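In: Pasting the sequence and the predicted coordinates here, then a few questions.
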Amino acid sequence: MPLVTIALPVRNAGERIDRVARSVLGQDHPDLEFLICDNASDDDTAERCRALAADDPRVRYHRQPENIGILPNFMSASRLASGEYFRWVSDDDVLEPTLVSRSLEVFGKDARLVNVTSQTSYKGDDGVVSTSPFTETGLGSDDPLVRFTTMLRLLNASHLLIDPLYGLLRRDVLLSLPRRNMLREDEVMATKLALAGPWGHVDEVLAHRHWKTEKPAVLARRLGVPSWQAHCATTLEFLEVYRWVGDPENTPELTDGQRRRAQAAVRAAWARRERRVAEHRTRKLARLATGRDTR
């Protein structure tokens, strides 16, 4: 059976470590590595992780000598992993025991696949748990342009449909794609993975996550990126995607005509996102003007 690495990039998780560790180590797939990348925590995270590693040989604990930032710690986890297949997990996630085995079943039926996602439930800031089935077929297409435009459409849809970077990935494909520290880099990476190859999906709720709403300025501070990026995050995101997909060195699987069509799709997706943001702001201003917005 293939070795699967589930990696937890973490900083100051404290007691949350114990619950996520139970769900990872409770997987019914026998060949498992649980890799914890501790980004120089200054609470009791290190002690908890060392205890886990001492109790279970499947646990590997790596501690960064200093805080290297959120994205570099995520990238470090994918490089340090040993598994042929790889998945990230967050410190407040819970995985069903069959997540890995069900995902590998899908990989086993289709050698083309680079990523297998599953239906996920999300607990919002209000405590309400929500989920939604995923019925899109475009990500499974042999045509990279179809996969790319499908992903662009999904990035402007509900987050309940798919969590692109929290699927089970072929690690060699993941490592072949560069990443850049910026706001919404996860969405940029999702488009690169869509171009890299077809995806599969398990239409069962196999993961449970928290959906956190953070203002761009707060997230910029956490990521260590310039604060001005918070004011133009959408434009920077789509500009990054536009440049990537237009470069033949990055997208040899596309023809020149497909690249032009892909860039046109990026412009359209950017415009849709900007219209949605403008409409949201207009509605908020209207509520403020009528005294109905008490936030």
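Out: Okay, I see it.

In: only C-alpha atoms for contact and neighbour calcs from this point on.
Out: Fine.

In: can you give me the helices for the protein?
Out: 16-25, 45-55, 70-80, 99-109, 144-155, 171-175, 185-196, 216-223, 233-246, 256-290 (DSSP state H).

In: Quick one: closest of those to Pro2.
Out: Among the helices of the chain, the nearest to Pro2 by Cα to Cα is helix 99-109 (8.8 Å).

In: Which secondary structure elements does that closest one sit against?
Out: Helix 99-109 is packed against strand 115-123, strand 199-210, with contacts defined by 3 or more Cα pairs under 8 Å, 6 or more residues apart in numbering; DSSP states H and E.

In: Give me the neighbour count for the residue nearest to Ser90 when sequence neighbours are not counted.
Out: Nearest non-adjacent residue to Ser90, counting by Cα to Cα, 6 or more residues apart in numbering: Leu8, 6.0 Å away. Using other Cα atoms under 10 Å, Leu8 has 25 other residues around it.

In: isn't Leu8 right up against Phe86?
Out: No - contact between Leu8 and Phe86 fails when scored by Cα atoms under 8 Å: they sit 11.0 Å apart.

In: For Glu136, see how far away the most centrally placed residue in the chain is.
Out: In the chain, the residue lying closest to the centroid (Cα atoms, centre = their mean) is Leu165, at 2.7 Å. From Leu165 across to Glu136, the span is 17 Å (Cα to Cα, to the nearest Å).

In: just Ser76 next, same as before
Out: 32 Å.

In: I figured the residue nearest to the centre of the chain hits Asp186, correct?
Out: Yes - using Cα under 8 Å, Leu165 is in contact with Asp186, at 7.1 Å.

In: Chain neighbours aside, what residue packs nearest to Arg170?
Out: In space, Arg170 comes closest to Tyr85 once its chain neighbours are excluded; the distance is 4.7 Å by Cα to Cα, 6+ apart.

In: hmm, who's touching stretch 96-112?
Out: The contact list for stretch 96-112, computed with Cα atoms under 8 Å, 6 or more residues apart in numbering, reads 4, 23-24, 26-29, 113, 116-118, 168, 197-198, 200-202, 206-207.

In: Show the buried residues in those.
Out: 4, 24, 27, 29, 113, 116-118, 168, 197-198, 200-202, 206-207 (16 or more other Cα atoms under 10 Å).

In: quick one on the thing from earlier: who are the contact partners of the residue nearest to Arg170?
Out: Applying Cα under 8 Å, 6+ apart, the residues near Tyr85 are 2-5, 168-171.

In: try it against this one:
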Amino acid sequence: MLVDRGCRLCVGIPVYNEAEYLPRMLDSLKAQTYGEVTYLVCDNHSTDGSWDLIQDRCAGDERFALHRHAENIGAAKNSEFLFRNSTSEYFMWLGAHDLISPGLLEKSVRCLDEDPGVALAAGRPFRFVGDSEPAFMPEAVYDFSRRRVERYLQSVRLLANCTMFYSVFRRSSLDDLEFRHVRGLDHVMLSRLLWHGEARFLEDEIYFRRYFDGARPVDYSQRITGNREVLTMHDLVVYYLDDLRKLYRGDARILRHLESLVIGILADRYTLQSLHAQDDREYWMNHS
């Protein structure tokens, strides 16, 4: 079982068949200048030797806490497992095939410490494929409003490249979030974080996000759930609405108006012809 050492920051790394990329990722963690951190690494029953590699590369480094599931529980549950097994003030998810610059954790924590109005601190987003030279992704940088409701609605409308999901954030913002295994789980999480505060992109630190040539060997729904369950956009709409009801504590009439705006935005974004669950499920079964 994972052991949270009571540090101010926990970084959760969900792993599934990442043996080829793990050495560089782990080296980027070991090179971090911030010391008050626990790295929670959870292997989702990999079949490519990832678990043995993790144990070997992390041996003797007390910053690392390791766990392996007895079966593949899906990426969403694995990510939730990492979050639920932490008690830190700040939290971050890190892709097991990605990299971060050496000062990213230290400067992220400093940013959050210095400005309580910031909900998440993110590295400048760069993408790379294989051994290619990393390239800046301007489409992954957002300039959201300073006003809460407007910022939230902007996130529902605009979030496409969600690299800033891999940011350091105040974990209390997600404490009462119900983790649902839906398409766009990261969208709902980011919108919730932006309800609580602003996003800050660090000038001098980088999040290196790995992209892959061609399709991944497992389709999206199977990767998220660990099975053949079909994930639909209808589920995302319902998830957004249910979470908005937790976030907004004001006048019921304004809440209904906000709900209507969210429905309209998502219907336009994803060209939903119907908000009936069965209609949407049949569509995605035929188009996944």
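Out: Cool, the structure landed. From a predicted model like this one, the values you see are computed outputs, not experimental measurements.

In: Quick check: TM-score for this pair?
Out: The pair, once superposed, lands on a TM-score of 0.79 when counted by TM-score structural alignment, normalised by the length of the second structure; 263 aligned residues with a Cα RMSD of 3.0 Å.

In: What is the aligned counterpart of the residue nearest to Ser90 of the first structure in the second structure?
Out: Taking TM-score structural alignment, Leu8 of the first structure has Ile13 as its aligned residue in the second structure.

In: hang on, that match packs against Leu40?
Out: Yes - contact criterion Cα under 8 Å: Ile13 of the second structure and Leu40 qualify, at 6.1 Å.

In: and for the two, which residues touch both?
Out: Leu82.

In: Contact partners for the residue nearest to the centre of the first structure?
Out: Neighbours of Leu165 of the first structure in contact, by Cα under 8 Å, 6+ apart: 88, 186, 189-190.

In: Equivalent analysis for Phe179 of the second structure, please.
Out: Per Cα under 8 Å, 6+ apart, neighbours of Phe179 of the second structure: 80, 185.

In: Now which residue in the second structure aligns to the residue nearest to Arg170 of the first structure?
Out: Match for Tyr85 of the first structure (TM-score structural alignment): Tyr90.

In: what separates its match from Leu112 of the second structure, distance-wise?
Out: 9 Å.

In: Gln119 is in contact with Thr131 of the first structure, correct?
Out: Yes - assessed by Cα under 8 Å, Thr131 of the first structure is found in contact with Gln119 at 7.4 Å.

In: Show me what Trp270 of the first structure aligns to in the second structure.
Out: Checking TM-score structural alignment: Trp270 of the first structure goes with Leu266.

In: these two touch, right, that match and Leu159?
Out: No - using Cα under 8 Å, Leu266 of the second structure is not in contact with Leu159, being 11.1 Å away.

In: What is the burial count for the aligned residue in the first structure for Glu150 of the second structure?
Out: In the first structure, Glu150 of the second structure lines up with Val146, judged by TM-score structural alignment. Using other Cα under 10 Å, Val146 of the first structure has 20 neighbouring residues.

In: Quick check: Val146 of the first structure vs Ile162 of the first structure, distance?
Out: Counting by Cα to Cα - Val146 of the first structure and Ile162 of the first structure are separated by 17 Å.

In: Same check on Phe74 of the first structure?
Out: Distance from Phe74 of the first structure to Ile162 of the first structure, by Cα to Cα: 20 Å.

In: Equivalent analysis for Val245 of the first structure, please.
Out: 22 Å.

In: neighbour count winner among Thr131 and Gln119 of the first structure?
Out: Gln119 (21 against 16).

In: And the more buried one, what's its match in the second structure?
Out: Under TM-score structural alignment, Gln119 of the first structure pairs with Arg124 in the second structure.

In: tell me the contacts of that match?
Out: With contacts defined as Cα under 8 Å, 6+ apart, Arg124 of the second structure is in contact with 136, 141, 201-207.

In: which one of the residues you listed is nearest Leu22 of the second structure?
Out: Distances from Leu22 of the second structure to these, taken by Cα to Cα, are shortest for Tyr207, at 15.6 Å.

In: My read is that the closest one contacts Leu99, right?
Out: Yes - assessed by Cα under 8 Å, Tyr207 of the second structure is found in contact with Leu99 at 6.3 Å.

In: Please name the residues that touch Gly197 of the first structure.
Out: By Cα under 8 Å, 6+ apart, the neighbours of Gly197 of the first structure are 112-114, 142, 144.

In: Adding distance to Ala289 of the first structure, write these out as a markdown table.
Out: Conversion of these to a markdown table gives the following (distance: Cα to Cα, whole Å):
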| residue | distance to Ala289 of the first structure |
| --- | --- |
| Arg112 | 54 |
| Leu113 | 51 |
| Val114 | 50 |
| Asp142 | 51 |
| Pro144 | 47 |
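
In: now Ala215 of the second structure: how far from Asn161 of the second structure?
Out: Distance from Ala215 of the second structure to Asn161 of the second structure, by Cα to Cα: 17 Å.

In: Show me which of those two is the more surrounded one.
Out: Asn161 (15 against 8).

In: which one among the contacts of Gly197 of the first structure gets closest to Ala46 of the first structure?
Out: Of all those, Val114 has the smallest distance to Ala46 of the first structure: 32.8 Å, by Cα to Cα.

In: Does the closest one touch Pro198 like I think?
Out: Yes - assessed by Cα under 8 Å, Val114 of the first structure is found in contact with Pro198 at 6.1 Å.

In: wait, Arg19 of the first structure sits on Ser90?
Out: No - in this structure Arg19 of the first structure lies outside contact range of Ser90 using Cα under 8 Å: 10.9 Å.

In: Which of these two has more residues huddled nearby?
Out: Taking other Cα under 10 Å, Arg19 of the first structure and Ser90 do not tie; Ser90 has more neighbours (17 against 13).

In: what sits against that one?
Out: Applying Cα under 8 Å, 6+ apart, the residues contacting Ser90 of the first structure are 8-10, 20.

In: Looking only at neighbour counts, state which of Ser76 and Glu136 of the first structure leads.
Out: Neighbour comparison, Ser76 of the first structure and Glu136: the larger count goes to Ser76, with 17 against 13 (by other Cα under 10 Å).

In: Now check that one against the second structure: what is it aligned to?
Out: Match for Ser76 of the first structure (TM-score structural alignment): Phe81.

In: roughly how far apart are its match and Leu104 of the second structure?
Out: For Phe81 of the second structure, the distance to Leu104 of the second structure - Cα to Cα - is 24 Å.

In: Please apply the same query to Asn72 of the second structure.
Out: In terms of Cα to Cα, Asn72 of the second structure sits 31 Å off from Leu104 of the second structure.

In: Thanks again, I'm all set now.
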